[in-house]
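Peer 1: I would like to see how this sequence folds:
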Amino acid sequence: MSRYRGRFAPTPSGPLHFGSLVAALASFLDARHAGGEWRLRIEDIDPPRCPAGAADAIQRQLEAFGLHWDGPVLWQHDRDDAYQAALERLIDQGLAYPCSCSRKQWRDYPIYPGWCREGVREPGKPVAWRLRSDLGLRPVTWEDRLFGHQCFDPATLGDVVLRRKDGLWAYQLAVVVDDADQGITDVVRGLDLLDNTPWQRQLQHALGYPEPRYLHLPLIVGENGQKLSKQNLAPALPTDDEAVRPLLHAALTALDQAPPAGLASAPVVEQLAQAVAAWSVARLQPHRERPLAAPT
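Peer 2: As a prediction, this is how the structure comes out:
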């Protein structure tokens, strides 16, 4: 893991928005500043959430902002065998178990109570596969590159689902297997995923995978104070150059990189060249609120 390799891994549930741009841009700049690679992975393991054409639109948006990736795109819909092999290894270690319980049944509990740990509670019903968070690596600690020392007991977070009752793979297992297979050394992503990291570190430890470094980013929020997201109807990123230039400058500003004001209308390639050379994680202010700063 001596050479830097980062990645951007969007779910194609719709086009990218300004919050997505900030996350992708930070990951890209971190990789390019380190002289490393930057990969693109399309996390399309949930087909009902992925409308036709969304993945193509995402790639066009990235290209419009000059965020060109290295190597072929990795598609999660092609990865069933790899995920199954990892799940079987966890089952063999006693770290994964089938669960027939529904969310409605344990709605009065803050986390899933582990009712099926010693055997399926309702045999004959469809089952999900869960991680035994009480048996794996505990506690989980790591040094986040922005938020510093982190320490979690995954058992207090619950037994996360690895494969759903409908047979679809869940995010936690897929992301860990893909990061390992792609040789990802550094993960740069939003702060909303920080508390997913303990499960992922448990899985990495159980599967014998390298542990990437993590940099979690402050979130971009809308006027209502909520995270900017597709669910909150955040506007899609444009692809026409005239609109892209000021948005790229706004994203660099949101990342506390203080891009020169004179570059706000400069070509994308010029803005990125300056940003790559000047990129500094030390400039990021972890606790500053970031209301949507994109020009309208």
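
Peer 1: going forward, measure contacts and count neighbours with C-alpha atoms only.
Peer 2: Will do.

Peer 1: what's around the closest residue to R290 other than its chain neighbours, how many residues?
Peer 2: In space, and not counting its chain neighbours, R290 is closest to I220: 5.1 Å by CA to CA, 6 or more residues apart in numbering. Neighbour count of I220, defined by other CA atoms under 10 Å: 25.

Peer 1: so I220 touches A250, yeah?
Peer 2: No. At 11.6 Å, I220 does not count as touching A250 under the criterion of CA atoms under 8 Å.

Peer 1: show me the contacts for L90.
Peer 2: A96, A206, L207 (CA atoms under 8 Å, 6 or more residues apart in numbering).

Peer 1: at 10 Å what do you get?
Peer 2: Neighbouring residues of L90 by CA atoms under 10 Å, 6 or more residues apart in numbering: Q84, A96, Y97, R130, L131, R132, L203, A206, L207.

Peer 1: so C151 belongs to a helix, correct?
Peer 2: No. Under DSSP: H, G, I helix; E, B strand; the rest coil, C151 falls outside any helix and is assigned strand.

Peer 1: tally of neighbours for the closest residue to it other than its chain neighbours?
Peer 2: Spatially, and ignoring its direct neighbours in sequence, C151 is nearest to T141 (4.4 Å; CA to CA, 6+ apart). For T141, the neighbour count with other CA under 10 Å is 15.

Peer 1: with I42 instead?
Peer 2: When neighbours are counted by other CA under 10 Å, I42 registers 18.

Peer 1: V244 now?
Peer 2: 21.

Peer 1: only the buried residues of the helix or strand hosting it, if you could.
Peer 2: Applying DSSP states H and E as the criterion places V244 in helix 241-254. Buried residues in helix 241-254, counted by 16 or more other CA atoms under 10 Å: V244, R245, P246, L247, L248, H249, A250, A251, L252, T253, A254.

Peer 1: just confirm the second one contacts V268, I think it does.
Peer 2: Yes. The criterion here is CA atoms under 10 Å, and R245 meets it with V268 at 6.0 Å.

Peer 1: packing partners of the longest helix seen in the chain?
Peer 2: When the chain is parsed with DSSP state H, its longest helix is helix 18-33. For helix 18-33, the packing partners by 3 or more CA pairs under 10 Å, 6 or more residues apart in numbering; DSSP states H and E come out as strand 5-8, strand 37-42, helix 54-64, strand 186-190, strand 213-217, strand 220-221, helix 241-254, helix 268-278.

Peer 1: following up with a second sequence; could you model it the same way so I can compare the two?
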Amino acid sequence: MSAAVQTPGQTRGRGPALIVGAVLVVFAAYFLVPLWWLGVTASKQQGDFTTTNGLWFSGFHLIENLRALFGYDNGIFTRWLFNSLLYAGIGAFVATVLSSMTGYYLAKFAFRGRRFLFSVVLGAVMVPVTVLALPLFLLFSWAHLVDTYWAVLLPSIVSPFGVYIARIFADSSVPTEVIEAARVDGAGEFRIFATIAQPLMVAGLATIYLFAFVAIWNNFFLPLMMLQNQDLYPATFGLYAWNSQAHLDPHVQLLVVIGSLVSTAPLMLAFLGLQRHWRAGLTMGAFNE
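Peer 2: Model prediction:
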């Protein structure tokens, strides 16, 4: 049997491929090493934090640590997790529905000022959240909604980026001919949107929901501005409040680490549950735009 002959092009192509592979490995380590450290540290006792290797196990006390986490301060962390799921779950769902309706309307209906309105949406995407914090606080204070669930939920359901994605998917995934045929058959506009457009936009809707869920779950500045009652805190802000007390009670430092690990679980589940639609959505949106 004759040995395979490598062409000069194949030999030259190995160098860039190895460089790209090395860069990907570095980036993967950059994101995975902190997660590994978090999981390892969460299984240790308080006294082993600084006396043992931070990237390797020193006993396994994860179950004990979880019991301490959920039992501390009358189980307040369970309430914080519930609040985070409430804010992120409901907020992302409503944001997805509103974004899909708005994006579909911008893509499939011709009206005066449509381009200008879409330009406003694009401009809103680039506005930092911190710029809107003080006006939102003053508005909600005037409406007597500060320190309530509504103070975090209502701003979360507005997603200019979601409108942008929905407009792209409605324009590329929903054929105009199908809409016109449904109108000829006597279907109303809302029925067309609910039964025809939304199933065709499912990849985009999953992408919008995932982005909104992660953004709301990780939102820190809005609860900082709006909430004073710790029973309304999301998990991220509650852990921050605990971390500010770590110098008074060193045991709280361990709870912050365990809580950080637990609070990442819903995000991982969301990614795993929606990754098929999410990857398809990102690919389709990239090619169509």
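
Peer 1: quick check: TM-score for this pair?
Peer 2: The TM-score (TM-score structural alignment, normalised by the length of structure 2) is 0.20; 102 aligned residues with a CA RMSD of 6.3 Å.

Peer 1: burial measure for A86 of structure 1, as a count.
Peer 2: 18.

Peer 1: contacting residues for it?
Peer 2: Neighbouring residues of A86 of structure 1 by CA under 10 Å, 6+ apart: D92, L173, A174, V176, V177, L203, A206, L207.

Peer 1: and the gap between it and V269 of structure 1?
Peer 2: Noted for A86 of structure 1: a distance of 41 Å to V269 of structure 1, by CA to CA, to the nearest Å.

Peer 1: over to L247 of structure 1?
Peer 2: Counting by CA to CA - L247 of structure 1 and V269 of structure 1 are separated by 14 Å.

Peer 1: what do you get for A278 of structure 1?
Peer 2: From A278 of structure 1 over to V269 of structure 1 (counting by CA to CA), the distance is 14 Å.

Peer 1: select from the contacts of A86 of structure 1 every entry located in helices.
Peer 2: Using DSSP H, the members of those that fall in helices are D92, L173, A174, V176, V177, L203, A206, L207.

Peer 1: could you dump the residues you listed to TSV with neighbour count and distance to R290 of structure 1?
Peer 2: Shown next, in TSV, are these (neighbours: other CA atoms under 10 Å; distance: CA to CA, whole Å):
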residue	neighbour count	distance to R290 of structure 1
D92	10	45
L173	22	31
A174	23	30
V176	24	29
V177	22	32
L203	24	32
A206	16	37
L207	17	37
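
Peer 1: between those residues, which is closest to H149 of structure 1?
Peer 2: Of all those, H149 of structure 1 sits closest to L203, with 19.7 Å by CA to CA.

Peer 1: the closest one contacts L131, correct?
Peer 2: Yes. Judged on CA under 10 Å, L203 of structure 1 makes contact with L131 at a distance of 8.5 Å.

Peer 1: wait, what's in contact with the residue nearest to C151 of structure 1?
Peer 2: Neighbouring residues of T141 of structure 1 by CA under 10 Å, 6+ apart: H149, Q150, C151, F152, D153, T197, P198, R201.

Peer 1: among those residues, the buried ones, what's the PyMOL command?
Peer 2: Listed next is the PyMOL selection for buried residues among the contacts of T141 of structure 1, using 16+ other CA under 10 Å:
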select buried, resi 152+153+197+198+201
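
Peer 1: count the neighbours of V252 of structure 2 for me.
Peer 2: 21.

Peer 1: and it, how far from V202 of structure 2?
Peer 2: 43 Å.

Peer 1: kindly report the same for A133 of structure 2.
Peer 2: 32 Å.

Peer 1: just D171 of structure 2 next, same as before
Peer 2: Taking CA to CA, one finds D171 of structure 2 at 13 Å from V202 of structure 2.

Peer 1: then E189 of structure 2?
Peer 2: Between E189 of structure 2 and V202 of structure 2 the computed distance is 18 Å (CA to CA).

Peer 1: that older thread, how far off helix 18-33 does the helix holding V244 of structure 1 point, in degrees?
Peer 2: Helix 241-254 of structure 1 and helix 18-33 are oriented at 80 degrees to each other (axes from the mean of the first three to the mean of the last three CA atoms, to 10 degrees).

Peer 1: next, the angle helix 54-64 makes with helix 241-254 of structure 1.
Peer 2: Using the same axes, to 10 degrees: helix 241-254 of structure 1 against helix 54-64 is 80 degrees.

Peer 1: run the angle between helix 241-254 of structure 1 and helix 268-278 for me.
Peer 2: Following the same axes, to 10 degrees, one obtains 10 degrees for the angle between helix 241-254 of structure 1 and helix 268-278.

Peer 1: name the helices or strands packed onto helix 241-254 of structure 1?
Peer 2: Using 3+ CA pairs under 10 Å, 6+ apart: helix 241-254 of structure 1 touches helix 18-33, helix 54-64, helix 268-278.

Peer 1: can you tell me which of the ones you listed is most buried?
Peer 2: Highest mean neighbour count of these: helix 18-33, a mean of 23 (counted as mean count of other CA atoms under 10 Å).

Peer 1: in what helix or strand does V94 of structure 2 lie?
Peer 2: helix 76-108.

Peer 1: how far does that helix sit from its chain's centre?
Peer 2: 10 Å (CA atoms, centre = their mean, to the nearest Å).

Peer 1: identify each buried residue in it, please.
Peer 2: Within helix 76-108 of structure 2, the residues that qualify as buried are 76-77, 79-107, counting by 16+ other CA under 10 Å.

Peer 1: which element follows it toward the C-terminus?
Peer 2: helix 114-125.

Peer 1: what's that next one in contact with?
Peer 2: With CA under 10 Å, 6+ apart as the test, helix 114-125 of structure 2 has contacts from 102-103, 105-107, 113, 159-164, 167.

Peer 1: and the helix ranked longest in structure 2, what other elements does it pack with?
Peer 2: Counting residues, the longest helix found in structure 2 (DSSP H) is helix 251-288. Where contact means 3+ CA pairs under 10 Å, 6+ apart, helix 251-288 of structure 2 is packed against helix 8-42, helix 62-71, helix 76-108, helix 160-173, helix 202-217, helix 235-243.

Peer 1: repeat the analysis, applying 8 Å as the threshold.
Peer 2: Applying 3 or more CA pairs under 8 Å, 6 or more residues apart in numbering; DSSP states H and E, we find helix 251-288 of structure 2 packed against helix 8-42, helix 62-71, helix 160-173, helix 202-217, helix 235-243.

Peer 1: okay, the angle between that helix and helix 202-217?
Peer 2: For helix 251-288 of structure 2 against helix 202-217, the angle by the same axes, to 10 degrees is 150 degrees.
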